[in-house]
Every structure is written in C-alpha cells, then in structure tokens.
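Colleague: Sequence unavailable; structure follows:
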C-alpha cells in the first residue's frame, strides 16, 4: 500500500508499511510463536488469517485540530498541532466519505477544536464506525455539554449530508488526559445501536461498547471459535469478557446453556438485544442464552460450579493470576482464549500448568503494525 502521509513523514502509524505484506504476516506469526515459547509446546499452529492491506479499519478515531473554520481530522504533531488524515487508505470508502461532511459540520455547528497547549476549546475527537451495511455511528467527544444545543439544532443537516448516519451521540470528556473518550454519553439520535451483520448473527454496537476494528478478520475469529466450540460439544458455555456477545452468540446450539459476562452494562444490553432477535427468528439455542453485567473474574470466583467450556476475550492485560488460577483448579474441560497481547497470553498460560495449547491461530487485525490477535484452543494436559 502506498501512502503519501507515510512517504512525507507526516504519519508513521503504519510502521511496517514498507515491508511486503506476506513478510509482515510471516514475521507476526513468528513473533507470537517466540513470545509464547514453551507455553505453546505441542500445539498445532494453524495458518495465520490475513487481512486486506487497506480499507480494513471500520472504526476511525480522529483527533480534531485546527480551527472552527478549517478543522483537521487525524492526529496531532509533536507540538500539538492538527495533522489532517482524511485521505488515509486504512478506511473503507463508506467511512472515508464521511470525513468531509463531518468537517463541514464542525464549522456549521461552531464546534471549537480543543487545543492541548492552551487547554481551550471543546471538540477533542470524532469516533466514527461503519457497519458492514455502510451505516454510520458518529460520536463527538467534547470537553463539556456546551455545544449540545447546537449539535441537536444542526444534526438534521448532517443527516442530509450523510444519509447513512444511523447513530450519533455526544461523549463528555472533561479531563485533560490521554484517553479517547469519557464515561458520559448523550444520545443525539433516536436509534442508539449500530447493527453489525456478521454472517448469520447481527450484533448491536452501542457507543461505549467494544467491537473489533477489523470487521472481516473479526468474522474469521468468530468462525474459528465456533468451530472449536462445536467440536468440543459442551453442554454449557461461559463467555467471559463477552462484550456485545460475539463469541457467546456464535456458540448457540440446541440444548446448550450459554452465559455471557461483561462489566459494561451497555454491551450487555446490546448482547441481550441480539439474543432476543434470534429468539424471535426461531434460532435454535437462542432462548438458552443469558447475559450478565458483572466483573468476569469476580463472577467466576463466586460460583460453586463451572461449565464445560469457557471463552475468554480479555483486554491487553490478560485474564490475570486470579482467573488463571481458577481455571487451573476448575472442572472446565475446554478453554477458547482470544488474546490481543501475546505477552499477557503467555503469562496467563504459564499460570495454568494443567492446560495445554492444542491449536493456535494468529489473526491479523492490524496490518502494517506489530499488533497481533491470537486465538488459542486449550484442553487439559
């Protein structure tokens, strides 16, 4: 992939861009193998799942800089100035096409970009997600609610410019710190979730719910997990760190109890909505799926019984020693581990000596970077 921003030294986020993609994928697979070390002894390494080289990012996290009259959407330079990346090739056309109307809307609604140096201004980030059906979710991350009335007043003009705009919200991030969003979300549209159609399951993404940035590779990840789960044929499944229910809802089968646990209440509401739609559509096993808003580790440690299979999809820090220890002592027969950090994955598996990695597959969610998603099938040693 050729990138003018990279060639000009304006943006180096795609650090491996000059490396041929086939080499990137092979190196990434080799790096995960090296990091896992002896925790992967005896495992079968399945071929890594490749991504498209461009147009694969279905979520854009655009820092807003510049001025009301001439906003930039992209990143900030070393001095805190805005660097416009509206032409970035990582985004699919349906997402890229939203940037210019959004920049015009910033001017129309007088949304003053936040200045890191002076700590003045309101609009910090634009978070834009596109669904497989080209529908859009737009979130305005702002320092306060000062512009709420103007956002509501001018939103119809944005909807005319972007007919596929389905969900819009104002996220409030009052603190001056290096985070993308705040805790408070104010809906601007009647619809509050974005349908994400993946094969025969349509997940629902609310503004503060996590979803994989590379939707095509996410499909492959869910299919791989579904294959492993069906081969194990468990009577019951727990999906810990379930998010919007991706793994749990791909584990459905007649007579199988499925429970998803996630600390985010928004994500649990989304998962339950998909479950209810599948029940209404007559999907076998959907009525036996439940979702619970709770801390995954605290939930597991408080139970007096364990299921036959557990799926874990933790954040970068991994599942940690407490949950790893519980899994090691439990009567669980199979674990499907989806990891976004090989280092924490290796630490967790080292804390689970009763388990053996049977199959491992690297999923390339983020081409041109060293980031690796790894799916692992674990069974008792």
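Modeller: Nice, I can see it. These numbers were taken from a predicted model, which means no experiment stands behind them.

Colleague: For the rest of this, base every contact and every neighbour count on C-alpha atoms.
Modeller: Fine.

Colleague: I'd guessed residue 154 sits against residue 107; true?
Modeller: No. Counting by Cα atoms under 8 Å, residue 154 does not reach residue 107; the two are 10.7 Å apart.

Colleague: chain center to stretch 76-86: distance?
Modeller: 24 Å (Cα atoms, centre = their mean, to the nearest Å).

Colleague: next up, a second structure to put side by side with the first:
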C-alpha cells in the first residue's frame, strides 16, 4: 500500500507502510509461532488476511485547525492539527463522510479544541460505518456549549449522510484521553453491525472490532471450534457487545456473557432479544468468575492488551473447565497467561491480521485441559 501522508513524513502511525503485504503477514505468523514455541504440536490454521487498505470501519479523528478550516486527523508535536481525511485505511464510504463532517464543523461554528492554548470545544470526531452503510457519528466536546448548534444542523447533515446514530460525548479535562464517561444521544439508538447471520447492536460507547471482514472471520472460527466441541454451557468473558456469545448461541445451549461496560451489556441484551438461553451480566470478568462455584463446558476470553491476569488465569487453572478459547490482541500477554495455566495446552491456533500496515495482530487459540501440572 502506498500512502502520500507516510511518504511526506506527516503521519507515521502505520509503521509497516511500504512493506509488501505478504511479507507483513509472514513476519506476524513467525512471531506468533516463536512466542508459542514452548507448547509444541499446535495445529496452525492458515493466516486470515485482510484487504491491505479500506478496511477500517471506524475513524477516530483529532479535530484541529479553525472553525473556518478544521483539520481531521492527528496532531503534530506542537499540538497543531494535521489533516488526514484521505487516509487509505478507512472504508471508502467512511472516508467520503469526513469532508461533510468537516463542513458541519464550520456550519455549526464549533471551535476545534486547541491543545497549546487549551481553548475551543471539539476534540475528536469518532465515526463508525455499519456493513449496510449506516453511520454512527460521535462529537467529543469539552462542554455542552456547542450542542444546540450541532442539533440545529442535524437535518442538513442527514440529507448528506446515512445517519443512524449521532451523539455528543463530554471530555472536559485537558489530557490525552479519547472520550469521557458522559454521553448524550442526539439521534437514534444503536448501529446494527451484521456479521454473518448475527445482528450486533452497537451503542455509542460500545466496542466493535474495527476490521469488519476479519472480525466476522474471528467469530466464524470460534463458532466452528465450539460446534465441534458441542458444549452445553458457555461463558463469554470480556464479551463486549456480545459478539462471541451470540455467535455461539444454539438451542439447548446456555450462553452467558460478562462485560464491565454497562453500555456494551445493554447492546448485547438488545441483540439477544428472543434468545431464551442467552444472558449477559454487567460486571468485572475476573471478580465475577472468582465468585462462581462451578464453571461451564467452554470459556471464551477476549481480554484487552493486558491479558486476563494472574487471578483469572488461576481461577481457570483450578476450575476443571475442559476447554478455553483465548482471543488475544497481544500475544506476549497471552503467553504469560498460558504459563499461569499449566493444565491447559493450546492445540489449535490462527493468526488474524486485524491491523495491516502495523506490527499488531490478533491470534485465537483453542486450549484443552490435559491434567498435567
């Protein structure tokens, strides 16, 4: 993939830009196998690749510049805006929406937040596109001062973009945090993210994989493994909006998802409407698991980069759960967690290239209890 921003030196976020894509995937696969080498005999499935460009369903843009000439992109070392509206990682329809949103900033007279002077209102624009083309647009503001003007311009915006959800997030503090806790929805409720036969409903503060193609493939892979194992009961820990849980739902199978985000759990419950054996709990995954006396037939974990940690790994080690599926976005912490669970052996694994042009990747492993300690 060729990128004018990278070539000009104005954005180096994609550290592997310019490398042949096949070589990127091969390097990631080699790294995975190196890290998991202490567990010989893993059956590695072929890597699941992504389009090299146009794969991101979400744009997280720092807003800079002025009301008359806003920039959507990143900040330079001095805190001034660099416009990246033409970033080739975004899905084409998502990229096409960014100039319209920049025009809205001008029409609604929303001053971009200026980091050096700590003045202004609009800090970030976060835009997500559904597989069907609908958009969720979130304005991250320092205060509510500009909300009436944004609300007034929504009819104009709706004539130009396929809006499904529009919200305002308040982040009043001067620090490098993408968003705050408070959200005010101006339009709609949830954005439908269809993956295969499952409809997931995304609320403004919910998490969804930023690569729809690879995210759907990840769900299918875990679905295939679970169908082969045929568990009667499943826990989906760190379940987010319920992606794994809803894909693993089957008649007669009890599925329970646990997620600390109340918003994500609300989304998951919306998606699970009509499924009698699927439920969700808003709780810390580790604390909740440690409070349970018995475990299910299968546990799926999809933790953040820090991994599941010693407490949850220790609980799984002593739980008697026969199989665990571990979906990891950080293979280093995956290895650390595996070392804390010596009774489990990874039997199958697959690299999923969720993040082309960077060193990051997802790896999913199927763990089988061996009884060896």
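Modeller: Looks like it arrived, so ask away. Note that the structure is predicted; figures quoted are calculated from it, not measured.

Colleague: Could you quantify their similarity as a TM-score?
Modeller: The TM-score (TM-score structural alignment, normalised by the length of structure 2) is 0.98; 370 aligned residues with a Cα RMSD of 0.8 Å.

Colleague: follow-up on the earlier one: now for residue 154 and residue 107 of structure 1: what residues contact both?
Modeller: Here residue 154 of structure 1 and residue 107 have no joint contacts, going by Cα atoms under 8 Å, 6 or more residues apart in numbering.

Colleague: The stretch 1-150 of structure 1: strands as residue ranges?
Modeller: In the stretch 1-150 of structure 1, the segments counted as strands under DSSP state E, counting those that start in this stretch are 44-45, 59-66, 71-76, 82-84, 123-130, 136-142.

Colleague: Quick one: closest of those strands to residue 161 of structure 1.
Modeller: strand 136-142 (12.2 Å; Cα to Cα).

Colleague: can you list contacts of that closest one?
Modeller: 95, 122-130, 164-174, 180-182, 194, 207.

Colleague: Same check on stretch 41-53 of structure 1?
Modeller: Here stretch 41-53 of structure 1 has contacts from 1, 21, 25, 29, 90, 216-217, 220, 356-367, using Cα under 8 Å, 6+ apart.

Colleague: Now, those that are in helices?
Modeller: Among the contacts of stretch 41-53 of structure 1, DSSP state H puts 21, 25, 29, 216-217, 220 in helices.

Colleague: Give me the buried subset of those.
Modeller: 21, 25, 29, 216-217 (16 or more other Cα atoms under 10 Å).

Colleague: Map residue 231 of structure 1 onto structure 2.
Modeller: Under the alignment (TM-score structural alignment), residue 231 of structure 1 pairs with residue 228 in structure 2.

Colleague: element containing its match, please.
Modeller: helix 212-229 (DSSP states H and E).

Colleague: Tell me the helices and strands packed up against the helix or strand just after that helix.
Modeller: Under the assignment DSSP H and E, the closest C-terminal helix or strand after helix 212-229 of structure 2 is strand 233-237. Packed against strand 233-237 of structure 2 by the contact rule (3 or more Cα pairs under 8 Å, 6 or more residues apart in numbering; DSSP states H and E) you find helix 243-248, strand 254-259, strand 298-301.

Colleague: what's the last one aligned against in structure 1?
Modeller: Counting by TM-score structural alignment, strand 298-301 of structure 2 pairs with residues 309-312 of structure 1.

Colleague: likewise stretch 247-254 of structure 2?
Modeller: Taking TM-score structural alignment, stretch 247-254 of structure 2 hits residues 250-257 over in structure 1.
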